[in-house]
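A.B. asks: I'll drop the sequence and a predicted model, then ask my questions.
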Amino acid sequence: MSEIDLSPAVILCEPQMGENIGAAARAMANFGLSDLRLVSPRDGWPNEKAEANAAKAQHIIAKTRVFERLEDAVADLSFVYATTARDRDVTKAVRGPVQASRHIRELEGQGARVGLLFGRERWGLNNDEIALADEILTLPVVPEYASLNIAQAVLVVAYEWRKAGFEDPDAAIPFAMSERSPLATKDDVIHMFEHLERLLDERHFFHPPEKRPTMVRNLRAIFQRQQLTAQEVRTLRGIFSTLEKRAPKVEE
């Protein structure tokens, strides 16, 4: 029996544009969400524009579920966050994306399914829809520009949810420093310095001669700040060798 996916469901209430649905699906895929639910999409479903804008998130589009009523879309969920930046008459607890994401992870640990409810492009969620949610999730936007595109809002919330799943938020970065070529040894770096300095000596770069020690120290300091990898040192020495072969020598 396959393991139940407890990642949050994303519910778009009466979305108007297929492009936004597709972009939201792509944002979900970026950060590991896959359960997309639509409540009465204006242009019906399936939607060619949604598919075109989903990029590599076709697997999400393919299994998207459509509901006529919001009540049916949230029926199997244990906890729902309504995303809104506006003041409402409904009194509910309000959390920011970081705190809400940690709370969602706690609920997932208890085996609960959570939903993230997003409103229409033009005017968001109404009070009756917010009343079906347990809490409000709002983003720390500038008040004068509080309205976000649906896909943008989904992206921010999905990002915070994924980050909350790691003790070190940067641990999820796929191309970490550990995957780079190892740092060069001091011996490799020193030989690179000597190679470059020999080439510069041949071209009479260090002038006047009495300033050579200071110029060498400054030159070495430039490279030392870069924390060069072994591959980078090999590349630089290859460049030096090419210049050594091609550059004409300055006549005495």
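C.D. replies: Here it is on my side, so go on.
A.B. asks: only C-alpha atoms for contact and neighbour calcs from this point on.
C.D. replies: OK.
A.B. asks: quick one, what contacts the residue positioned nearest the centre of the chain?
C.D. replies: Centroid-nearest residue in the chain, with CA atoms, centre = their mean: Y159, separated by 6.2 Å. Shown in contact with Y159 (CA atoms under 8 Å, 6 or more residues apart in numbering): F31.
A.B. asks: ok, then the element right after the helix or strand containing it?
C.D. replies: Using DSSP states H and E, Y159 sits within helix 150-163. Past helix 150-163, further along toward the C-terminus, the next helix or strand under DSSP H and E is helix 186-202.
A.B. asks: Can you get me the centre-to-centre distance for that following helix and its chain?
C.D. replies: Relative to its chain's centre, helix 186-202 lies at 40 Å (CA atoms, centre = their mean, to the nearest Å).
A.B. asks: Give me the buried stretch members for that helix, please.
C.D. replies: Neighbour counts over helix 186-202 (16 or more other CA atoms under 10 Å) mark 189, 192-193, 195-197, 199 as buried.
A.B. asks: With stretch 4-20 instead?
C.D. replies: For stretch 4-20, burial by neighbour count (16+ other CA under 10 Å) applies to 6-20.
A.B. asks: Among those residues, name the ones in helices.
C.D. replies: Counting by DSSP state H, the buried residues of stretch 4-20 place 18-20 in helices.
A.B. asks: Among these, which one lies nearest to A62?
C.D. replies: Distance to A62 across these (CA to CA) is lowest for G18, with 13.9 Å.
A.B. asks: L38 is in contact with that closest one, correct?
C.D. replies: No. If you go by CA atoms under 8 Å, G18 and L38 don't touch, sitting 11.1 Å apart.
A.B. asks: L36: neighbouring residues, count only.
C.D. replies: By other CA atoms under 10 Å, 23 other residues sit near L36.
A.B. asks: ok, and it, which helix or strand is that part of?
C.D. replies: With DSSP H and E as the test, L36 turns up in strand 35-39.
A.B. asks: Give me the packing partners of the helix or strand following that strand, helices and strands only.
C.D. replies: Next along the chain after strand 35-39, taking DSSP H and E as the criterion, comes helix 48-53. Where contact means 3 or more CA pairs under 8 Å, 6 or more residues apart in numbering; DSSP states H and E, helix 48-53 is packed against helix 18-30, helix 58-62.
A.B. asks: which one of those lies closest to K245?
C.D. replies: Across the helices and strands packed on helix 48-53 (criterion: CA to CA), the nearest stretch is helix 18-30, sitting at 47.5 Å.
A.B. asks: which residues touch the closest one?
C.D. replies: 15, 34, 36, 43, 47-57, 60-61, 149-152, 154-155, 158.
A.B. asks: Could you count how many residues lie near K63?
C.D. replies: Count around K63 with other CA under 10 Å applied: 12.
A.B. asks: Okay, one more to line up with it:
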Amino acid sequence: MSKNAKIRDEARQVNARPPAVILCEPQLGENIGTAARAMANFGLVDLRIVNPRDGWPSEKARAAASRADHVIDNVQVFDSLEAAIADLTFVFATTARSREVPKPVRGPDEAAAKAVELGSKDLAVGYIFGRERWGLNNEEVALADEIVTLPVDPDFASLNIAQAVLVCAYEWRNTATQGALPFRLDEEEHPPATKDDVLRMFEHLEGALDRVTFFRPPERRPHMVRTLRNIFQKASLTDQEVRALRGVIAALEKRETRPPKRGDEEE
């Protein structure tokens, strides 16, 4: 197994029960589909819908889900929010507005930590998302254990449902996998260059520049050399990159250094 294959397998390992996503009276099938796609991106599969305006199933939702068919195929539809959350142990209500309902208010990262903690004990957690036009009402928020709100600009706080689902799903997976990424640069295939190789490249470059009198005036040479070396040091060059740069320098050394005449430029 390659190193990247192992990394991908590690990124799939989630030891917490994924939360359910509950959409309360969504109006557009497209929004249901894009929410399903956001869920699938981060490993959530339990999508519940309360009284979708245009009914269910929805071909518009399936098309917008962009191949997240496993989420769409398992959608559950309910007549009430109470029925949709009945089997859950802990529920978050997402809202961008201050409420009169006295509940703890969490950011998406704090909510994710709580969801993962409960999910690791195989307890069922859910996030409720409200309608496109006005979100959740106070009675619906009252059914939740805590409120989740995102760190948005208070002057433009409204998010599309799928955007809100995406943020919460991302934070959950980032916490559940401890930030595991699906791939990284394989350092075994691209090892960093040794200092000896980098210094030899510097000497090669500086020698080529000396031959075309790049360092002018001569007394500025030490400062210009330091500047060039600092530029390349910031790049953390690999062995392959140093070889490529040496090849570029060698190719340029074979070019004619006489500046072209004006007529030649036009030709």
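C.D. replies: Noted; the coordinates are in hand. Remember, predicted model here, so these are calculated numbers, not experimental data.
A.B. asks: Overlay the chains and give the TM-score.
C.D. replies: Overlay of the two chains. TM-score (TM-score structural alignment, normalised by the length of structure 1): 0.86; 245 aligned residues with a CA RMSD of 2.4 Å.
A.B. asks: before we move on, back to that, show me what the residue nearest to the centre of structure 1 aligns to in structure 2.
C.D. replies: Under the alignment (TM-score structural alignment), Y159 of structure 1 pairs with Y170 in structure 2.
A.B. asks: same thing with L116 of structure 1?
C.D. replies: Aligning on TM-score structural alignment places L116 of structure 1 opposite Y127 in structure 2.
A.B. asks: Now do the contacts for that match.
C.D. replies: 19-22, 91-94.
A.B. asks: Looking at structure 1, which of these hold up?
C.D. replies: Shared with structure 1 under both residues aligned by TM-score structural alignment, their matches' CA atoms under 8 Å, the contacts from the contacts of Y127 of structure 2 are 19-22, 91-94.
A.B. asks: picking that back up, dump the ones in helices among the buried residues of stretch 4-20 of structure 1 to TSV, plus distance to G124 of structure 1.
C.D. replies: Below are those laid out as TSV (distance: CA to CA, whole Å):
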residue	distance to G124 of structure 1
G18	16
E19	17
N20	14
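A.B. asks: what's stretch 94-114 of structure 2 aligned against in structure 1?
C.D. replies: Here stretch 94-114 of structure 2 aligns to structure 1 at residues 83-103, judged by TM-score structural alignment.
A.B. asks: Show which residues not belonging to the matching stretch make contact with it.
C.D. replies: 116-119, 124-125, 127, 130-131, 134-140, 146-147, 156-157, 160-161, 164-165.
A.B. asks: Same question for stretch 240-255 of structure 2.
C.D. replies: Here stretch 240-255 of structure 2 has contacts from 190, 193, 197-198, 201, 204-205, 208, using CA under 8 Å, 6+ apart.
A.B. asks: mind putting the contacts of Y127 of structure 2 in JSON lines, distance to N41 of structure 2 included?
C.D. replies: Below are the contacts of Y127 of structure 2 laid out as JSON lines (distance: CA to CA, whole Å):
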{"residue": "P19", "distance to N41 of structure 2": "14"}
{"residue": "A20", "distance to N41 of structure 2": "14"}
{"residue": "V21", "distance to N41 of structure 2": "14"}
{"residue": "I22", "distance to N41 of structure 2": "17"}
{"residue": "V91", "distance to N41 of structure 2": "22"}
{"residue": "F92", "distance to N41 of structure 2": "20"}
{"residue": "A93", "distance to N41 of structure 2": "21"}
{"residue": "T94", "distance to N41 of structure 2": "20"}
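A.B. asks: Isn't I72 of structure 2 up against K60?
C.D. replies: No. Judged on CA under 8 Å, I72 of structure 2 makes no contact with K60 at a distance of 11.0 Å.
A.B. asks: Settle it for me: which of these two has more neighbours?
C.D. replies: Set I72 of structure 2 next to K60 and count neighbours by other CA under 10 Å: I72 wins out with 24 against 15.
A.B. asks: Mind checking which of the contacts of stretch 83-103 of structure 1 are buried?
C.D. replies: Of these, these count as buried by 16+ other CA under 10 Å: 116-119, 124-125, 130-131, 134-139, 147, 157, 160-161, 164-165.
A.B. asks: In strands, which of the residues you listed fall?
C.D. replies: If you go by DSSP state E, these have 116-118, 135-137 in strands.
A.B. asks: Go through those residues and name the one nearest E71 of structure 1.
C.D. replies: L117 (11.7 Å).
A.B. asks: who touches that closest one in this structure?
C.D. replies: 10-13, 80-83.
A.B. asks: likewise L205 of structure 2?
C.D. replies: L205 of structure 2 sits next to 246, 249 when contact means CA under 8 Å, 6+ apart.
A.B. asks: Translate it into the numbering of structure 1.
C.D. replies: Per TM-score structural alignment, L205 of structure 2 is aligned with L196.
A.B. asks: Remind me which helix or strand the closest residue to M192 of structure 1 other than its chain neighbours belongs to.
C.D. replies: Nearest in space to M192 of structure 1, with sequence neighbours left out and distances taken as CA to CA, 6 or more residues apart in numbering, is R237 at 6.3 Å. Assigned by DSSP H and E, R237 of structure 1 belongs to helix 230-246.
A.B. asks: which residues touch the nearest residue to A115 of structure 2 once chain neighbours are set aside?
C.D. replies: In space, and not counting its chain neighbours, A115 of structure 2 is closest to V125: 6.3 Å by CA to CA, 6+ apart. Contact analysis of V125 of structure 2 by CA under 8 Å, 6+ apart lists 18-20, 88-92, 115, 118-119.
A.B. asks: Make a markdown table from those residues and add secondary structure and distance to D109 of structure 2 to it.
C.D. replies: Conversion of the contacts of V125 of structure 2 to a markdown table gives the following (DSSP: H, G, I helix; E, B strand; the rest coil; distance: CA to CA, whole Å):
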| residue | secondary structure | distance to D109 of structure 2 |
| --- | --- | --- |
| P18 | coil | 15 |
| P19 | coil | 14 |
| A20 | strand | 17 |
| L88 | coil | 20 |
| T89 | coil | 19 |
| F90 | strand | 16 |
| V91 | strand | 15 |
| F92 | strand | 13 |
| A115 | helix | 10 |
| L118 | helix | 14 |
| G119 | helix | 15 |
